[in-house]
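>>> here you go, sequence then predicted model.
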Amino acid sequence: MAEEVASRRSSDRISSLPINAIDDILTRLPLRDAVRTSILSRKWRYDWVKITKLTLDESLWKDLPTHEVRVKLGRILLHLFSFRQGPIRECRISIPNSKYLPELDNLIFFLSRNEIESLFLELPNGEKYKLPSSVFTSPKMRQLTLEYCVINLPTTFRAFGQLLSLRLFNVSISEEHLEILISRCSLVEDVELDISNPLSYIQFNAPNLKFLNIGSKIISICFKNTPLLADVSIMAESLNHGPVESLDVNRDFVERGTCDLREFFGSLPAIKNLRLDHFIIKTLIAGIDEIPTTLPMPLLNLTKIYLFDLCLTGLEEIRFLLCLIKSSPNLEEIVIIIQAINNERGDDRTSLELLKAEYDSGIKLNRLTNVSLIDIRGTKTEMKFIKLLLAKSPVLEKMMISPFYIGPESPQTLVEILMQINTFQRASLRAIVNFNF
């Protein structure tokens, strides 16, 4: 008898929960568990059909044989289409095999008609899913994340007027359609692009864009209207697209006027964090007749630069690096991963003379506090650059040196690097040089 009373009290507690609490509980559960809550009480029986967030992920297909996944997916869709009530604000979809892509068309169409605001579509490797045009009829879309899709914008697409975040991973889309898509998202703030096909040229017209991360092969880029863009990362080699050294970047290869160094940075007045790999740096260098000593407009907001695979023995690369540093009066942190292969070609005499001239000049890096130099080999150019930074950075706190380990003879080389750096004059009494062996 006591157990029966306790059970009733427990049931009453569940039934008496406020509607917003029930909704919060259901939206945090996988769809399978949300449906199962219908047995808890009569009040909960149909509440699952009103939840605003749906998650169709691996928890639904775990340990199921392949032939049963489609059956279960079909059953889920039938329940959604038959019993669904109210708008769906967010949906996360992850399926294990491209065999089930046909069922997605109906689900995408259903979501686009139910006021979807956030769509996260994670698909398996292999055959890319041809995204249905119904996606682009969702006027309230605020977040769109797509993986392994083929995108062809319908001619009827006008705009994603409320979109704030766009993330495309291993997606195939033409340059023209990509430009149209971004330009018609007038409020977008965060864009991340990993496009499967190489991009020759893309222009960004996004007045509210603040964060941009490009992991695609791109030859030329233009920022036409990006006054708020503060965080830029263009790192084609950071993702698995294969080596880009196969493309010979020279002045004839880069179309004139589409990748000008001055224009590139002149269109980024708010840039604060900058990450570039050596391929985009080469295109910026190739797009200009002569690298200036400083940029026409200083980068007043730039505080951190991260340069990946930079060749520190080449004259043009050194000029680019010095131009960038001298144009950034509020620079606080420099991180450089050195390109070891090209560094083997030896020091350029003009580069050494240029670094010496800067050392003898009145240049001051008054805000620089942290420096990381990775894969140092101990070349004359590298050592002169280190000497310059130590002598011209009065508030430097930490310099981390990570030598490139090349074999049994390396320890002796590392000791020589360490001994030489310890003899360099330091403008900051607080500067500590750490070696990461």
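Sure, I can see it. Note that the coordinates shown come from a computational prediction; the quantities given were computed from them, not determined experimentally.

>>> hey, let's count contacts and neighbours off CA atoms from now on
Noted.

>>> so which residues of the stretch 251-400 of the chain form helices?
In chain order, the stretch 251-400 of the chain shows helices spanning 261-266, 278-286, 315-326, 340-343, 349-360, 380-392, with DSSP state H, counting those that start in this stretch as the criterion.

>>> okay, those, which one's buried deepest?
Neighbour counts averaged per stretch over these are highest for helix 278-286, at a mean of 23; criterion: mean count of other C-alpha atoms under 10 Å.

>>> tell me which residues of the helix or strand where residue 221 lies come out buried.
Using DSSP states H and E, the element containing residue 221 is strand 218-225. Applying a neighbour-count criterion of 16 or more other C-alpha atoms under 10 Å, the buried positions in strand 218-225 are 218, 219, 220, 221, 222, 223, 225.

>>> check stretch 140-155 too.
Using 16+ other C-alpha under 10 Å, the residues of stretch 140-155 that count as buried are 140-151, 153.

>>> now stretch 290-297
Neighbour count says stretch 290-297 has 291, 294, 295 buried, by 16+ other C-alpha under 10 Å.

>>> can you check stretch 22-33 too?
If you call a residue buried by 16+ other C-alpha under 10 Å, then stretch 22-33 has these buried ones: 22, 23, 26, 27, 30, 31.

>>> next up, a second structure to put side by side with the first:
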Amino acid sequence: MDKISKLPLGIIETILCLLPIQEAARTSILSRFWRYRWITIPKLAFIQDTFQVTDDAELSFLEQTFGATSERRALTKRGRIFNAVYQVLLMHEGPIHEFAFSIDADDTCVEIDHMLHHLSRKNTVKKLKLEFCWWYINFRYKIPLSLFSFGQLTDLSIAGCILDHQPTFKGFGNLTSLHLEGIETTEKTLMHLLSHCPSLKSLNLDSDGTTIDHSGDFSIADLFKCLPSIENLCFCFHIIHCFCPDRIPEKLPNALLHLKNLAINELCFHSIHGLPFLLLLIKSSPNLKTLKLQLEDNSDDDESEVSSDDENEVEDYSNIWLEHLNELEILDFSNGENALGFVKLILAKSPVLKKVKILLDEDGDKDEELQIMRILLRSPRVSPVVDIIVTF
């Protein structure tokens, strides 16, 4: 027996999981021992951008394996992907623990409904990634009810679809990681989903194309009540702005005791809610270790400007003590009073801070870089080893 056929089954499975599904299928020609080993791999991925499409004169290995009629040869690239998914799922043996699917999809893709229904009946998927290219399609794909039957999910990533409220949804009890991007949904749907994920530790609410129908029925306090175990939180401020009332509360009803890594995108220090909300979060996160901010400059928007009474918000939260924070990073930084005041507060209230990295926005220049650097180097700090970097 050749060396490649003597490999332990665990190593063979690892190799097959690292290969695209088409390449994994081709391993059947290596030896009799490898033949059809790929149909038992627990990790499947069908990605349109990387899926190999052959012309009518040359059939792919999957098409050779399953046979190819004249109709099948004439399928579009998207059609061939659906066909490959169907055939692989029908032939697959054993559990499927990870499944990734990326394709152009609209509201007519019943094939995806069937695929998700099949996977939900097996109920073995732990990591599910669904990515639908929505930005140049007029209609987005609507997630079917079957998605909410994946009872074993630990990781869920959805991009480019419509997510409706499901009153019969009983929850993802094992879900620890959730990523939502480019979705159309409502406050009620989002709150219903988050409130039924009691084990959630990582949440990413990406703003790219995401729209949330704002009803005003939920507040910031309601939102964070749904995240009692959150450790890693990344979101766009414009999304959270939907939950902002006329005034930010002085404190949350529950401290975010487990939150270690916080990232906020498109945050505006000029916004009425921007700085107060940021300070509320870090004050409620006593175990925060890393803080990453990407700023948006709305200084030309008169409605977003803070009033003169709000310019001392930093001093109002001077009782903050960030005992575990060791890294602060701010992208697209502009030399504003509130922004600098916030960095100075972090320096003065973070005893184990090791790194402060500030990347100036595209309008910055060398003089501004030197000015900010001088101000921060002269600012009081409680950490003896903090490294301050200001650059473009």
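Yes, it's here. Note that the structure is a prediction, hence the values are computed from the model and not measured.

>>> before we move on, the earlier item: need the helices of the stretch 251-400 of the first structure in CSV (columns: distance to residue 306 of the first structure).
Written out in CSV, the entries for those read as follows (distance: least, C-alpha to C-alpha, whole Å):
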stretch, distance to residue 306 of the first structure
helix 261-266, 15
helix 278-286, 11
helix 315-326, 11
helix 340-343, 17
helix 349-360, 20
helix 380-392, 16
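
>>> mind checking these for the one nearest to residue 130 of the first structure?
Closest approach to residue 130 of the first structure among these is made by helix 278-286 (30.0 Å; C-alpha to C-alpha).

>>> so the closest one versus strand 218-225, what angle?
Put simply, helix 278-286 of the first structure runs at 70 degrees to strand 218-225, going by axes from the mean of the first three to the mean of the last three C-alpha atoms, to 10 degrees.

>>> what about the buried residues of stretch 140-155 of the first structure, which are in strands?
When DSSP state E defines the strands, the subset of these inside them is 143, 144, 145, 146, 147, 149, 150.

>>> kindly reformat these as a markdown table containing distance to residue 242 of the first structure.
As requested, these are arranged in a markdown table below (distance: C-alpha to C-alpha, whole Å):
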| residue | distance to residue 242 of the first structure |
| --- | --- |
| 143 | 29 |
| 144 | 27 |
| 145 | 23 |
| 146 | 22 |
| 147 | 19 |
| 149 | 20 |
| 150 | 20 |
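
>>> can you count the residues close to residue 186 of the second structure?
18 (other C-alpha atoms under 10 Å).

>>> got a list of what the residue nearest to residue 112 of the first structure when sequence neighbours are not counted touches?
Distances taken as C-alpha to C-alpha, 6 or more residues apart in numbering place residue 138 nearest to residue 112 of the first structure, at 5.1 Å, with adjacent residues excluded. Residue 138 of the first structure is in contact with 112, 113, 115, 116, 117, 160, counting by C-alpha atoms under 8 Å, 6 or more residues apart in numbering.

>>> taking the residues you listed as a set, which two sit the farthest apart in space?
Greatest spatial distance in the contacts of residue 138 of the first structure: 113 and 160, 14.8 Å, computed using C-alpha to C-alpha.
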